[in-house]
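Peer 1: sequence plus predicted model, see below.
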Amino acid sequence: MTIEEMRIRLQQSLKPKRYEHSVRVYETALKMAEHYHADIQKVAVAALIHDCGRQISKEYSVAKAKELGIPVDPVEEAQPILLHAKLGVYYAIYKYGVSPDDREVLDAIRYHSTGTADMTQTAKIVFLADLIEPGRDFEGVEEIREASFKNLDRGMLLSYENTIRYLLEDGLLIHPDAIAGYNQLAAETKTAQSIKEKPKKKN
């Protein structure tokens, strides 16, 4: 299936605002992919249909996931909006023709909302594009936008910090995948900083 065919099918499946958001994420992700010399085709597909699971409303997402045999963890049960990512993987395969073996595209869709540890370059680009596309307007977004085009991991770390802060302030649950992603990058940053600051031995 071509990108244009995916775009048409997506427009027919999503509400106008969600479709327009998807297009902005697609356009932002392509700019990032070019900047970082990433796989344009994989980024394009994952970014365009990252929210295809939103064709199922959050009120029915738990029931739909269980119907399809998709595991639902306690955090997703409590906050069903998170399930659109897992549902997105299903629809990417069965509605948009993504190969079930294309883990790079499918994982980018799967983790675009929570993030996780050991993300691929494609997954990081889609995650960040979703957060910084031009329609987003929240405190700290400009800093994340700037960082995202300088260093992907720095952009990811700022995104985790911003999202976790928001979830805590609103009394919402933090998915274990988000914690794993944050901890990994935070630990790597601290290790790198420690090595940088470590005094060199004199000969």
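Peer 2: Cool, got the structure.

Peer 1: from here on, contacts and neighbour counts on C-alpha atoms
Peer 2: OK.

Peer 1: just checking, I109 touches A46?
Peer 2: Yes: if you go by CA atoms under 8 Å, I109 and A46 touch, sitting 5.9 Å apart.

Peer 1: shared neighbours of the two, anything?
Peer 2: Counting by CA atoms under 8 Å, 6 or more residues apart in numbering, the contacts common to I109 and A46 are V126.

Peer 1: quick one: the residue minimising distance to the centre of the chain from Y91, how far?
Peer 2: In the chain, the residue lying closest to the centroid (CA atoms, centre = their mean) is H112, at 1.6 Å. Distance, H112 to Y91, by CA to CA, to the nearest Å: 15 Å.

Peer 1: swap in L158?
Peer 2: From L158 to Y91 the distance is 30 Å (CA to CA).

Peer 1: same check on T122?
Peer 2: In terms of CA to CA, T122 sits 19 Å off from Y91.

Peer 1: the two - which one has more neighbours?
Peer 2: T122 (25 against 19; other CA atoms under 10 Å).

Peer 1: secondary structure element holding that one?
Peer 2: Using DSSP states H and E, the element containing T122 is helix 121-132.

Peer 1: this is the comparison structure:
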Amino acid sequence: MTIEEMRALLQQSLKPKRYEHSMRVYETALKMAEHYHADVKKVAVAALLHDCGRQVPKETSVAKAKDLGLPVDSVEEAQPILLHAKLGVYFAVRKYGISPDDSEVLDAIRYHSTGKADMTETAKIVFLADLIEPGRDFEGVEALREASFQDLDRGMFLSYENTIRYLLEDGLLIHPDAVAGYNQLAAKYRTEQAKKQKNKKG
């Protein structure tokens, strides 16, 4: 299936606002892929389809996921909106013709909401494009946009900080994958800072 065929099918499957968001993420991700010399084809497909699981309303997503035999963890059970990522992987393969062996595209779809440790470049780009697309308007988004085009890991770290702070303030659950992603980058920057301090003293 070509990108144009995927776009046409996606437009039929999603509400107009969700489709428009998907297109903005797609366009933002392509700019990031070009900036970082990433795999444009992989990024294009993953970004376009990142929200294809939204064709299932969040009110029925738990039941739908279980009907399809998809694993549902306790955080997803409590916050069903997260399940659109797993449902997206299912539809990407069954509806949009993505190979089940294409882990780079499928992982980018699967983790675009929570993030995780050891994300691929494609997954980081899709994750960040989802947050910084032109339709987003939240406190700190401009700083996140700037960071995302300077260093992917710095952009990811800022996004984890913003997201975790938001979830805590609203009394929501934090998915373990997000915690793992944050901890990995926090440890990285802590180690780098310690080396800088050591070099200054030395």
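Peer 2: Okay, I see it. Nothing here was measured: the structure is a model prediction, and the numbers come from that model.

Peer 1: how about the nearest residue to G53 of the first structure, chain neighbours excluded?
Peer 2: G88 (3.8 Å; CA to CA, 6 or more residues apart in numbering).

Peer 1: wait, that neighbour sits on A47?
Peer 2: No: G88 of the first structure is beyond contact range of A47, at 11.5 Å (criterion: CA under 8 Å).

Peer 1: can you list residues touching both of these two?
Peer 2: Joint contacts of G88 of the first structure and A47 (CA under 8 Å, 6+ apart) are I109.

Peer 1: tell me who's in contact with E142 of the second structure.
Peer 2: Contacts of E142 of the second structure (CA under 8 Å, 6+ apart): I132.

Peer 1: matching residues in the first structure for whichever helix or strand it is part of?
Peer 2: Assigned by DSSP H and E, E142 of the second structure belongs to helix 141-148. Under TM-score structural alignment, helix 141-148 of the second structure corresponds to residues 141-148 of the first structure.

Peer 1: buried ones in that stretch?
Peer 2: For stretch 141-148 of the first structure, burial by neighbour count (16 or more other CA atoms under 10 Å) applies to 141, 144-145, 147-148.

Peer 1: now the helices: where do they sit in the first structure?
Peer 2: Assigned by DSSP state H, the first structure shows helices spanning 3-13, 16-35, 40-48, 58-67, 74-78, 83-94, 103-110, 121-132, 141-148, 152-169, 176-197.

Peer 1: taking helix 121-132 as reference, get the angle to the third one.
Peer 2: Angular relation of helix 40-48 of the first structure and helix 121-132 on a 0 to 180 degree scale: 40 degrees, by axes from the mean of the first three to the mean of the last three CA atoms, to 10 degrees.

Peer 1: not counting its neighbours along the chain, what's nearest L158 of the first structure?
Peer 2: Closest to L158 of the first structure by CA to CA, 6+ apart is I144, at 6.2 Å.

Peer 1: from A186 of the first structure, how far off is the residue lying closest to Q79 of the first structure once chain neighbours are set aside?
Peer 2: Leaving aside its sequence neighbours, Q79 of the first structure sits nearest to L173 (CA to CA, 6+ apart; 7.7 Å). For L173 of the first structure, the distance to A186 of the first structure (CA to CA) stands at 20 Å.

Peer 1: neighbour-wise, which of the two wins?
Peer 2: A186 (18 against 14).

Peer 1: tell me which residues of stretch 66-74 of the first structure come out buried.
Peer 2: V72.

Peer 1: that one: how far from the chain's middle?
Peer 2: With CA atoms, centre = their mean, to the nearest Å as the basis, stretch 66-74 of the first structure stands 20 Å off its chain's centre.

Peer 1: pull the contacting residues for G97 of the first structure.
Peer 2: Neighbours of G97 of the first structure in contact, by CA under 8 Å, 6+ apart: M1.

Peer 1: that one maps to what in the second structure?
Peer 2: So, by TM-score structural alignment, G97 of the first structure is matched to G97.

Peer 1: you'd agree T122 of the first structure is up against V43?
Peer 2: Yes: here T122 of the first structure lies in contact with V43, judged by CA under 8 Å, at a distance of 5.7 Å.

Peer 1: now do stretch 144-151 of the second structure: everything it contacts.
Peer 2: Taking CA under 8 Å, 6+ apart as the rule, stretch 144-151 of the second structure contacts 32, 35, 128, 132, 154-156, 158-159.

Peer 1: same thing but at 10 Å, please
Peer 2: 31-33, 35-36, 124-125, 128-129, 131-134, 141-142, 153-159, 162 (CA atoms under 10 Å, 6 or more residues apart in numbering).
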